[in-house]
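>>> this one's structure only:
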């Protein structure tokens, strides 16, 4: 559950001062801090939350004490699914995936089994209390090296990781009737799309302008790469729309459309590696 707003600041300060341990009326509570990006403001907001461990993910619920309104942190992550989690002394980035339908009911049952009080919150409101799964994002996915030869290796590694996520999405679409698959597909999609946005944002803001100045004869290649980034952004929008139709679309049509999108992304990765890697090696 999210704590009442007037407790938040004191709890957050005590949490961070005492490595996640709380005293006073909250002694013995095990909480995490979830930092989301405001859906409208774009500012960061931190909220103490209870959680339930479920394998390699954490489950949090938008109970809001049984009120009839979704908490702000939940509305934020629907728009910006990349969040920051603090648990004890550990801090990491995560992809937040809101479960829906039968999967939500299954996860809510797990939460209630671990913390029965959540059932009382659901009884207090007609609102369906959301359940959100938090998946840890590998930290080095977002850590740029400071040498060009290392950056070449990093670019290949990121592309390989993105290809792995694409393959997981493809496999999921081919066996999407498996239990719990929809939330996994959404997780892969949101993680992939967030990573692509960060990856391309860094290239457009820093790497490409630097390389274009250093290798002016390659201006045409960077014009094409920037144009491809715009195409990739459209492809990612289509990919998310595609997965939003999982329950209603015909499986064969879904797979065919996804394969078309995947080819566009693979072609972009190949061209970028062909053009950029040699320049990074030469500039080291």
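Sure, I can see it. All values derive from a computational prediction rather than experimental measurement.

>>> going forward, measure contacts between C-alpha atoms and count neighbours the same way
Fine.

>>> In which helix or strand does the residue lying closest to residue 272 once chain neighbours are set aside reside?
Excluding the flanking residues, the one nearest residue 272 by C-alpha to C-alpha, 6 or more residues apart in numbering is residue 225, at 6.9 Å. Residue 225 belongs to helix 219-244 when assigned by DSSP states H and E.

>>> Just after that helix, pick out the following helix or strand.
Using DSSP H and E, the first helix or strand after helix 219-244 is helix 251-282.

>>> tally of neighbours for the residue nearest to residue 272?
22 (other C-alpha atoms under 10 Å).

>>> same thing with residue 249?
Residue 249 has 12 nearby residues by other C-alpha under 10 Å.

>>> structure B:
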């Protein structure tokens, strides 16, 4: 079967540290990998990007087609995406800009790449401008499983603080109709979904691999591991309620969301503290990455 146009670009990009020929030669190109909203499978697409206001931006233009591209629908469901930029590979949280911010960023994009203005002129839909937010650099050296656990916990705590700060700012803006819409907005939604996705991945990994291995090698920890697993399920129930509230874009009940976020914050912080107290002394003796 002949190689698709996109797949040929992807392979050329990866073989040449981001440089490609043909119609994209000399252009600013990245590879975006999303997870299918329904299939759960990874999908990679080459996209043009623009840097503006210190941000890395992509536009869901689909060349002015009447519907959003599939990659955009995917990142609305799962905001954590993988970016390949030159020879760099990193994860990012994909956050579509809204309102006046979207308009300002779109104007900045068009100044750099006027073609997007032509695409907008040929479709009735508002072309989404997506900010690809890189995580803050982690200066911590990771040499043991304890280091890795602290790195993951630091990321979870940072994301939780981020969502709480954005939520409080949302309420500080005043009642709906006086400075803010009735829903929560895409920025809070995407950051909260990213936190929940990261939390699910972390706890599933511990339940499936780390905890069973520790129970075998350190039987004195078995009761502790059972309690930590129960905490996973308790935190998970609140997390699932939050995700359920965010299922409709822009229509989440702000007060109920705020209450559930407060519950999640208290239980998650207590769980992370408990896990660190109980497991760090043992994990400090286990190298990471694992040795052959």
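Done, it's in. None of the values given here were measured: they were computed from a predicted structure.

>>> just to revisit the earlier point, so the helix holding residue 225 of the first structure versus helix 251-282, what angle?
For helix 219-244 of the first structure against helix 251-282, the angle by axes from the mean of the first three to the mean of the last three C-alpha atoms, to 10 degrees is 150 degrees.

>>> show me where the stretch 1-150 of the second structure has strands.
29-35, 42-48, 50-52, 55-59, 80-85, 88-96, 129-133 (DSSP state E, counting those that start in this stretch).

>>> Tell me which residues of stretch 6-22 of the second structure come out buried.
Going by neighbour count (16 or more other C-alpha atoms under 10 Å), the buried part of stretch 6-22 of the second structure is 9-10, 13-14, 18-20.

>>> Pull up the aligned stretch in the first structure for it.
Counting by TM-score structural alignment, stretch 6-22 of the second structure falls onto residues 8-24 of the first structure.

>>> ditto for stretch 204-217 of the second structure
Using TM-score structural alignment, stretch 204-217 of the second structure pairs with 201-214 in the first structure.

>>> Where in the second structure does stretch 57-70 of the first structure fall?
Stretch 57-70 of the first structure maps onto residues 55-68 of the second structure, going by TM-score structural alignment.

>>> Quick one: residues in contact with that stretch.
Identification of contacts with stretch 55-68 of the second structure by C-alpha atoms under 8 Å, 6 or more residues apart in numbering yields 47-51, 69, 72, 116, 118-125, 127-133.

>>> Can you flag the buried ones in these?
Using 16+ other C-alpha under 10 Å, the buried ones in the contacts of stretch 55-68 of the second structure are 49-50, 72, 116, 120, 127-133.

>>> Now for the residues you listed: which two are most distant?
Within those, two members stand farthest from each other by C-alpha to C-alpha: 120 and 133, at 24.0 Å.

>>> Helix, strand, or coil at residue 165 of the second structure?
Classification of residue 165 of the second structure using DSSP: H, G, I helix; E, B strand; the rest coil returns helix.

>>> Just give the number of residues close to it.
Using other C-alpha under 10 Å, residue 165 of the second structure is surrounded by 12 other residues.

>>> any idea what it aligns with in the first structure?
For residue 165 of the second structure, the residue aligned by TM-score structural alignment is residue 171.

>>> in the stretch 101-250 of the second structure, which spans are helices?
Here the stretch 101-250 of the second structure has its helices, by DSSP state H, counting those that start in this stretch, at 115-121, 145-172, 186-205, 211-217, 222-245.

>>> Quick check: the most far-flung residue of the first structure relative to its centre vs residue 211 of the first structure, distance?
Of all residues in the first structure, residue 217 has its C-alpha farthest from the mean position, at 37.3 Å, by C-alpha atoms, centre = their mean. For residue 217 of the first structure, the distance to residue 211 of the first structure (C-alpha to C-alpha, to the nearest Å) stands at 10 Å.
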